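In: Sequence first, predicted model second:
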Amino acid sequence: MKNVSSKARAAALTEEQAAQDFEQPLYSRRDILLTMVAVLLVMLLASLDQTIVSTALPRVVAELQGFDRYSWVSTVYLLTSTVMVPIYGKLSDLFGRKPIFLFGVVIFLIGSALSGAAQTMNQLIAFRAFQGIGAGALMPIAIAVIGDLFTPRERGKWQGLTGAVWGLSAIIGPTAGGWITQNSSWRWIFYVNVPIGIIALIFLIFLMPMLRSKNKKVSIDYIGAALLVLGTVPLLLGFTEAGTQYAWLSPQIIGLFAFSLVVLTSFIIYEARLERRNGQPIIEPGLFKNSIFSVSTIVTIIFGMGLFGSIFFIPLFVQGVVGTNATDSGLLLTPLMLTSIVGSVGSGQLVSRLGKYKWLAILGMVISVLGALLLVRLNIHSTNNDVLWGMIVLGMGMGLGMALYTLIVQNALPQKIGQATSALVFFRQIGGTIGLAVMGSIMSSAYLPAFNNALPAIVKQTVPAKFLAVFNNPEILLKPDAQAQMQAQAARGGPQGLATFNMIIGAVKEGLAQGIHNVFLLSLGLMIAGLIAVLFLKEIELRGGRRQPQTVEGEQDAMSESPESNEHLVGMV
């Protein structure tokens, strides 16, 4: 036992020493500010694209006549962008951030222009896949660039701001998408990326420092990249299609999961072998030997599963159960996004000032648990105010925690910022996809039994089963026009016909409320699991403090004159 505990202490000391010994590169105030303008523009580009496109999709599908492939416009983008994230992260560690970042932005802009010019649904799907290949570089490399420019304590402020960019895009994106679609062609939801992207490109090309890697040995892991793509794509496809297109236990879904399991197992074995031979694997299995990275990854996956699932079902509850008319369901999430912005900026300021992160991570999870608990308490009698309080609390917890784990991992692995950051983004997206699929199936499976139980016996006896089968899913609650038409037909049967219809609609609401309640219950369980996991997070004090920016020449002079002055060189408060 003593031997084991001494090894654990030695490993912990090694982790802390590696983080503290890393020397942060120094850049001038001009380089920092102009690079950050470009980084924030790219992040806005990536986040706005997703929210704008989702709003305009119905119009796009109607014009290109491809309703049967509706979901693929988003699915294929998710697939290609997700699988490319860890590949770009590793390449940026090997070749530097700038060339990989530029490549990603260029591919994204070309894909945007092609998507806007698409003439058929199949073309749009293909171009969205191409756009996703570029999108996979935008967010992880942008976050990694922040890690290169600032010490961990300074980094907190900027990463809080990046979280605010995501929240802002979630608020303005749906509105902008609706306005563009209504007042212009839907094609401009893609074309609008081009001018913003070109401005960002100009900043990146001429003003961004190279941020080169010190690694002299460069070898690309082509086999690992191929195995990662071949394993991840069927995994995401399986979770995306399960419970919607195919049953969970159908041969198609089982086949996808089985193939993914075999390939991903091969990927892990190959990457471990490559690491032992001092190669350059896409995702080094050795990263998980670092306890901070392991715990942060677990919490990120759990957080992604619980959070993204909850957010997806809140608009459904408000429109279907509460009965709020909302032409744009994205606007319903505005309170959650606003508090997430406050939480994100606030946590960045606090972690920068105090240099400690564990208490903030715990606080974020505690608040998220409270938010999930408020959502669990919602029922068929809940009002908009009840939902509002749940969103406000959950948004605050989300803001406190989302950007924090990236900072924690970068502080623990300063020489592998690109790989560690991209791995965290990758696992978060995988967790969100899995959580959404599982919660969707839980809601669907709970709806029908709850609907049947809520139907009064007299309705079951007097209304034909064929007519009741129309309500086997709760879509009627989301179609006010169709509901009004059915209500008018029921009114022709007199007061009794109208009363019967209202009882059926009440049962539909009961069924939907129960299904979403089960979803929120799972989300609460995941949040509690995340809270338990974060208690095991080890804390390493964040490196760096308040430093005064200088020119590059000034930095070199100061370094040559006094070693003690290094702490006060280039930075950003």
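Out: Yes, it's here.
In: only C-alpha atoms for contact and neighbour calcs from this point on.
Out: Will do.
In: Now do the SS call for residue 502.
Out: Put simply, residue 502 is helix when judged by DSSP: H, G, I helix; E, B strand; the rest coil.
In: For burial, what's the neighbour tally of it?
Out: The tally of other residues near residue 502 (other Cα atoms under 10 Å) stands at 14.
In: can you check residue 524 too?
Out: Neighbour tally, residue 524, other Cα under 10 Å: 24.
In: so what secondary structure elements neighbour the strand or helix carrying it?
Out: Residue 524 is part of helix 494-534 when elements are defined by DSSP states H and E. Identification of packing neighbours for helix 494-534 by 3 or more Cα pairs under 8 Å, 6 or more residues apart in numbering; DSSP states H and E yields helix 291-317, helix 358-376, helix 417-454, helix 457-462, helix 480-491.
In: And that helix, how far out from the chain middle?
Out: Mean-position distance between helix 494-534 and its chain equals 25 Å (Cα atoms, centre = their mean, to the nearest Å).
In: and the comparison structure, right after this:
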Amino acid sequence: MSATRPDSNSAGLSEAEKDHSTEVDIQETKSSRGLAFWLVVLSGCLIDFATALDATIITTALPKITTNLGGQQQYVWLANTYVFAATAVMPFVGQTSNIFGRRIPMLLSVVLFTIGNAIAGASINPAMLIGARVVTGLGGGGIFVLNDLIISDLVPVRERGQFLGFRIAIATIATIIGPVLGGVLAQASWRWVFFINLPFSVITLAIMIPFLRLKHKREPTWARALARVDFLGNIIFVGSISGVLFGLINGGTTFPWSSWHTIVPLVIGFVGWAVFHIHQASPICKEPSMPPLIFANRTAVTCLALTFIACGLLEWVVYFLPIYFQSLKNTTPLTSGVDVLPFSIIYVPLAVVTGGLLTKFGKYKLIHWVGFAATSIALGLLSILDIHSPTVEWVFFQIILSIGAGCTLISILPVIQASLPESYAATATGTFNFVRNFGFVWGITLPSIIFNAKVEQNLHLVQSAAVRQLLGGGAAYGYAGTGAIGKLPSGIQAQVHRVYYSALSTLWQAAAGIAAGAFLLVFIEKRLELRMGLETDFGMEDSQGKDFPVKESEVIA
């Protein structure tokens, strides 16, 4: 349990005086920001754009890549290795950045991301490309954690939502254009799907090397620093999460869910994960990468659950909303990408507005309630979409959905950080990013299970044995994008539409129920003060090596 204690200079003040004091704090904090600060923010936005582009540009280009490299059998790993590596490394990055500072891990992460993309673009076989995506993922995972963490070091909790909102807006733009750009580049040369990220990485390094100067408490020797790293815990964690992700990624694709190839890695992975948390709480672990205090804090653990749900539902929508257009509206994958633009276009400015509201008022529970309520309502409405639904319906439903995503995705991390001492910023941010990525993985896995199970249940409605074979065994998702549904005889086509409608309707109803559960979880959050003071050992240095002035705030865990 944690609570914030007001600064001594604000004790006994009226609400109006406190508001005035907060405004003064904001102005003083802003006035301390020079050119170096804004260049660091700019470089973070550039590499955010590149990592978001990297994550989505490959989706439409992957069939072309696998065909050229002869990697059809390794398709699953070519698609998921990046996420695999990025997710597993996040807690380790958070912990080591406390020991070695933020600068070296961040520069190393950008370098790994750059090298990985360079090797991927030059790959001559599937094994080389998979290895390159591992390197890229290690860099990307570090970038995800450290970009959030650097903002947290430089910006008070109250303002973090605003900066995170701008960053997410930029990343979302990359996410929107990524699939379209990937399709275009794949037709010219698939290698540019990876090479296109190199200019962003090089410019980021050119800015960060001279300007990313962040102080930290250095150990007297490298041996002392390395002794603080929780190597045993991180080995257990990486091994366990690798098992879990291996099972989740291969389940229902490479192997059936009932296969021992899927079950054994999942069981070993989850047991190992439990052992990891026991280790973190034991005397053996001197400096945990996921401190038990995070999970003993009511607000922090609730927000981690909300993060998992929000990110899982976002991926749920990203993967299955286009299937509605491809299967029931008979659109092409490219056209379906255009049809989901109402969600993305509205979401971007809403994320920025949410960050501004968080900074202005410092209130977050209402934002979370509005966000998950809108998400639940929108997902419920999506379940009624069928072949006859007019454009105004699915556009309006997406706008409601974007309100939900815009309110939730950028407003949770500042609350987690506000509920914990500033000294936990790195490990809390690493944990947050891990949970976020883990939510993305489940956001693909869980709806796929529901969708495929419902399709199998209703396959008897399709009279054609040949079409049933094309839809069965988890193939319905890919079949929707082939354009073959629109070419079927009208009677068979109506039967196929019925199968897809039933599966999608069930899928959206399940998602609506999960979002409603998240709405109820918001009641568990405490009402905490989002501090305008900033207490950190990792603040920015000016050109003379002095720290920018910051205000202190005390936190009681």
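Out: Sure thing, it's come through. Being a predicted model, the structure only gives us computed values, none of them experimental.
In: Overlay the chains and give the TM-score.
Out: Here the TM-score for the pair of chains, by TM-score structural alignment, normalised by the length of structure 2, is 0.87; 520 aligned residues with a Cα RMSD of 2.9 Å.
In: Look up how far residue 83 of structure 1 lies from the residue sitting nearest the centre point of structure 1.
Out: Nearest to the geometric centre of structure 1 sits residue 429, at 5.3 Å (Cα atoms, centre = their mean). According to Cα to Cα, to the nearest Å, residue 429 of structure 1 and residue 83 of structure 1 sit 10 Å apart.
In: where exactly do the helices run in the stretch 101-250 of structure 2?
Out: 103-121, 126-154, 157-188, 192-195, 198-211, 222-227, 231-250 (DSSP state H, counting those that start in this stretch).
In: just the ones you listed: most buried one?
Out: Highest mean neighbour count among those (mean count of other Cα atoms under 10 Å): helix 126-154, with a mean of 25.
In: so what does that one touch, helix or strand wise?
Out: Against helix 126-154 of structure 2 (3+ Cα pairs under 8 Å, 6+ apart) you get helix 35-69, helix 75-100, helix 103-121, helix 157-188, helix 425-458.
In: Please identify which of those helices is closest to residue 206 of structure 2.
Out: Closest approach to residue 206 of structure 2 among those (Cα to Cα): helix 35-69, 8.9 Å.
In: that older thread, looking for the alignment partner of the residue nearest to the centre of structure 1 in structure 2.
Out: Matched by TM-score structural alignment, residue 429 of structure 1 corresponds to residue 437 in structure 2.
In: try residue 51 of structure 1
Out: Using TM-score structural alignment as the criterion, the counterpart of residue 51 of structure 1 in structure 2 is residue 56.
In: nearest spatial neighbour of that match, skipping sequence neighbours?
Out: In this structure, residue 56 of structure 2 finds its nearest non-sequential neighbour in residue 178, 5.1 Å apart by Cα to Cα, 6 or more residues apart in numbering.
In: which residues touch the aligned residue in structure 2 for residue 299 of structure 1?
Out: Residue 299 of structure 1 maps onto residue 306 in structure 2, with residues paired by TM-score structural alignment. Contact partners of residue 306 of structure 2, counting by Cα atoms under 8 Å, 6 or more residues apart in numbering, are 412, 518, 521.
In: What remains of these once you look at structure 1?
Out: Contacts conserved in structure 1 for those, counting by both residues aligned by TM-score structural alignment, their matches' Cα atoms under 8 Å: 518, 521.
In: which one of the contacts of residue 306 of structure 2 is nearest residue 116 of structure 2?
Out: Using Cα to Cα, residue 412 is the member of those that sits closest to residue 116 of structure 2, with 30.7 Å.
In: Identify the residue nearest that closest one in space, chain neighbours excluded?
Out: Sequence neighbours aside, residue 303 is the residue nearest to residue 412 of structure 2 in space, at 6.2 Å (criterion: Cα to Cα, 6+ apart).
In: re the thing from before, reformat the helices of the stretch 101-250 of structure 2 as TSV; add distance to residue 429 of structure 2.
Out: Listed next are those as TSV, based on distance: least, Cα to Cα, whole Å:
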stretch	distance to residue 429 of structure 2
helix 103-121	14
helix 126-154	6
helix 157-188	13
helix 192-195	28
helix 198-211	21
helix 222-227	21
helix 231-250	16
